[in-house]
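J.: Fold the following for me, if possible:
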Amino acid sequence: MADLVEITDPADPRLADYRDLRDVELRKNLESEHGLFLAEGEKVVRRALEAGFAARSFLMAPRWLDGLSDLLEQSDAPCYVVPEAMAEEVTGFHVHRGALASLHRRTLPTVDEVLAGARSVLVLEDVVDHTNVGAIFRCGAALGFDAVLLAPRCADPLYRRSVKVGMGAVFSMPWTRLPDWYGALETVAAAGFTTVALTLADDATEIEETVAGVDKVALVLGSEGHGLSARWEESAQRRAIIPMSAGIDSLNVAAATAVACYVAARR
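T.: Reported below is the predicted structural model:
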């Protein structure tokens, strides 16, 4: 069972994993160096542990102990119990969901391991907003997609904000990073997938028509600002567009993912 450790000093070094959670660059360095990530909220913490991620520690206000008592009974990691005001001082934001956990990262699987047995996958190029990455994972999981591949510069799916917005979908959805940006789509195609780029290109066809009859599909989505690079747009086997009206030509990448996943899942 987890040891319950009451802490009254916000500068206590045992709280280092939880410090300055709003500083993205600082967190990237700390989490990479120590091989950790943070889960926030009872549901997300529970899903992380149920998915088999090992806890380093927990940080909770007293009123949240009962709700997670069953998980704490199964863990050997310490649980730091702090007043809610102090939790906000340490983390830099109001921890309104009451519970945080620091967990060990795992070694990422290979692309071949992620694609094995998959029929529908998402491939992301330079999606750098953590909220969008989390929402994309949630859309993919909800609509029956099997895996996600990320280009090297995509935001971290295990960053706290990504995990929170995705409601822990990153724990159940197989994913990894593509080691080679330039030839990534050729690698996916060689694994038997039809690569379909979401784009405004002149030769793009409506998404329903583009994915009709496709067995194994890889939906390819680009960055928030400029969309797909010329390299990825040209190397995709097919190009698709979501029909728009009212003079609007595109959606936010997470919204576009939801629409494209829904259409592709019904193919």
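J.: Going by C-alpha atoms from here, please, whenever you check contacts or count neighbours.
T.: Noted.
J.: For the residue nearest the centre of the chain, give me its contacts.
T.: Centroid-nearest residue in the chain, with CA atoms, centre = their mean: Pro157, separated by 3.1 Å. Going by CA atoms under 8 Å, 6 or more residues apart in numbering, Pro157 touches 130, 133-134, 163, 170.
J.: Where helices are concerned, which of these count?
T.: 130, 133-134, 163, 170 (DSSP state H).
J.: Show me where the stretch 1-150 of the chain has its helices.
T.: Using DSSP state H, counting those that start in this stretch, the helices of the stretch 1-150 of the chain run over 24-34, 42-50, 69-73, 84-91, 111-115, 130-142.
J.: among these, which is nearest Tyr18?
T.: Comparing the helices of the stretch 1-150 of the chain by their distance to Tyr18 (CA to CA), the top pick is helix 84-91, with 5.6 Å.
J.: So which elements touch the closest one?
T.: If contacts are counted by 3 or more CA pairs under 8 Å, 6 or more residues apart in numbering; DSSP states H and E, helix 84-91 sits against no helix or strand.
J.: Could you pull out the buried residues of it?
T.: 84, 86-91 (16 or more other CA atoms under 10 Å).
J.: which residues does Glu42 contact?
T.: When contacts are counted by CA under 8 Å, 6+ apart, Glu42 touches 67-68, 97-100.
J.: again, only using 6 Å
T.: By CA atoms under 6 Å, 6 or more residues apart in numbering, Glu42 lies in contact with Ala99.
J.: one more to line up against the first:
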Amino acid sequence: MPQIKKITDLTAPELDLFSRYSESQLFHINEPKPGIFIAESPNVIERALNAGYEPLAVLIEEKQADGLIPKLFFAYPELPVYTAKFDLLINLTGFALTRGLLCAMKRKIMPSVAEICEGKHRIVVLENVMNPTNIGAIFRSAAALGMDAVLLTSGCSDPLYRRAARVSMGTVFQIPWTCFPKNADLSCGGLETLRSLGFQTAAMALKEDSVSIDDPKLLAAEKLAVILGTEGDGLASATIGGCDHTVMIPMAHGVDSLNVAAASAVAFWELTKNRKDLIS
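T.: Here you go, the predicted model:
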């Protein structure tokens, strides 16, 4: 079991990873090797550990240490664990949302798009979705509703950022995902890559030629990539023009759009509702 060290001063160097680096700085901290991310809350951290992410250090509220440390980190006897009273830790930005537990974890080498797509039939593609709350909500819906994988363009928020992982309830560690290379986003070869892997592409956009999300052509596609765009502006025109289908969700009361996270859940449900392996 890890040895626990008590912290009484927020300026302690042991807290550097948790309080003195931005998430972007942690992402790049070990370049060219994979960087670091901070996972928060017992549920999210447990799912990260189960997915094979390596813990580097833990910060936990003192009164929770005896219960959570043996449960989550028994297999890591050399893991540095730092504890402090809540009255001290509450001064760390965002600590009130962590349920008393933070864990610095090592990122993995990102798999290629081809590796992620192997054997998959229904995938999600996100273009420049920058809000981490939406990223987390989309991942949660994708995992729950039976999508097989998620691909992100380089303009998307990082799924391992704290808010994204928290909103996802840790499902960012349960569904396969990766990012397109910066020089190969959708308009620069990404769509061609998907086609070469056997996927039809469906852009979620409200256009005159849009078909409904329940169109038989979509449901019959052996491999389908559902592409959703950034908040507000939606998908780039070049992306829409390069896709095999343009798809919309029929709506009532004169409403013509949904938040990207809400739209994704509707689309995923429609495209996967006949899967036999979903829990009823």
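J.: Mind telling me the TM-score for this superposition?
T.: Once superposed, the chains reach a TM-score of 0.94 (TM-score structural alignment, normalised by the length of structure 1), with 263 aligned residues with a CA RMSD of 1.4 Å.
J.: re earlier: could you dump the ones in helices among the contacts of Pro157 of structure 1 into a markdown table with distance to Tyr182 of structure 1 added?
T.: Shown next, in a markdown table, are these (distance: CA to CA, whole Å):
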| residue | distance to Tyr182 of structure 1 |
| --- | --- |
| His130 | 23 |
| Val133 | 21 |
| Gly134 | 24 |
| Val163 | 28 |
| Val170 | 25 |
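J.: just to revisit the earlier point, of all the contacts of Pro157 of structure 1, which comes closest to Asp146 of structure 1?
T.: Distances from Asp146 of structure 1 to the contacts of Pro157 of structure 1, taken by CA to CA, are shortest for Val170, at 11.4 Å.
J.: and the gap between the aligned partner of the closest one in structure 2 and Ile213 of structure 2?
T.: Using TM-score structural alignment, the equivalent of Val170 of structure 1 in structure 2 is Val172. From Val172 of structure 2 across to Ile213 of structure 2, the span is 25 Å (CA to CA, to the nearest Å).
J.: Would you mind telling me which of the two has the busier surroundings?
T.: Using other CA atoms under 10 Å, the more surrounded residue of Val172 of structure 2 and Ile213 is Val172, with 28 against 22.
J.: Check the spacing between that one and Val113 of structure 2 real quick.
T.: With distances taken as CA to CA, Val172 of structure 2 is found 16 Å from Val113 of structure 2.
J.: what about Pro216 of structure 2, neighbour count?
T.: So Pro216 of structure 2, with other CA under 10 Å, has 10 neighbours.
J.: How about Met169 of structure 2?
T.: The burial count assigned to Met169 of structure 2 is 19, neighbours taken as other CA under 10 Å.
J.: quick one, which of the helices of the stretch 1-150 of structure 1 is packed in tightest?
T.: Among the helices of the stretch 1-150 of structure 1, helix 130-142 has the highest mean neighbour count (mean count of other CA atoms under 10 Å), at a mean of 24.
J.: Quick one: map Leu235 of structure 2 onto structure 1.
T.: Aligned by TM-score structural alignment, Leu235 of structure 2 pairs with Leu228 of structure 1.
J.: which non-adjacent residue is nearest that match?
T.: Using CA to CA, 6 or more residues apart in numbering and skipping residues adjacent in sequence, the residue nearest Leu228 of structure 1 is Gly222, 4.1 Å away.
J.: I'd guessed the one you found sits against Arg231; true?
T.: No - applying CA atoms under 6 Å as the test, Gly222 of structure 1 and Arg231 come out as separate, 11.3 Å apart.
J.: who has more neighbours, the two?
T.: The neighbour comparison of Gly222 of structure 1 against Arg231 (other CA under 10 Å) goes to Gly222, with 23 against 12.
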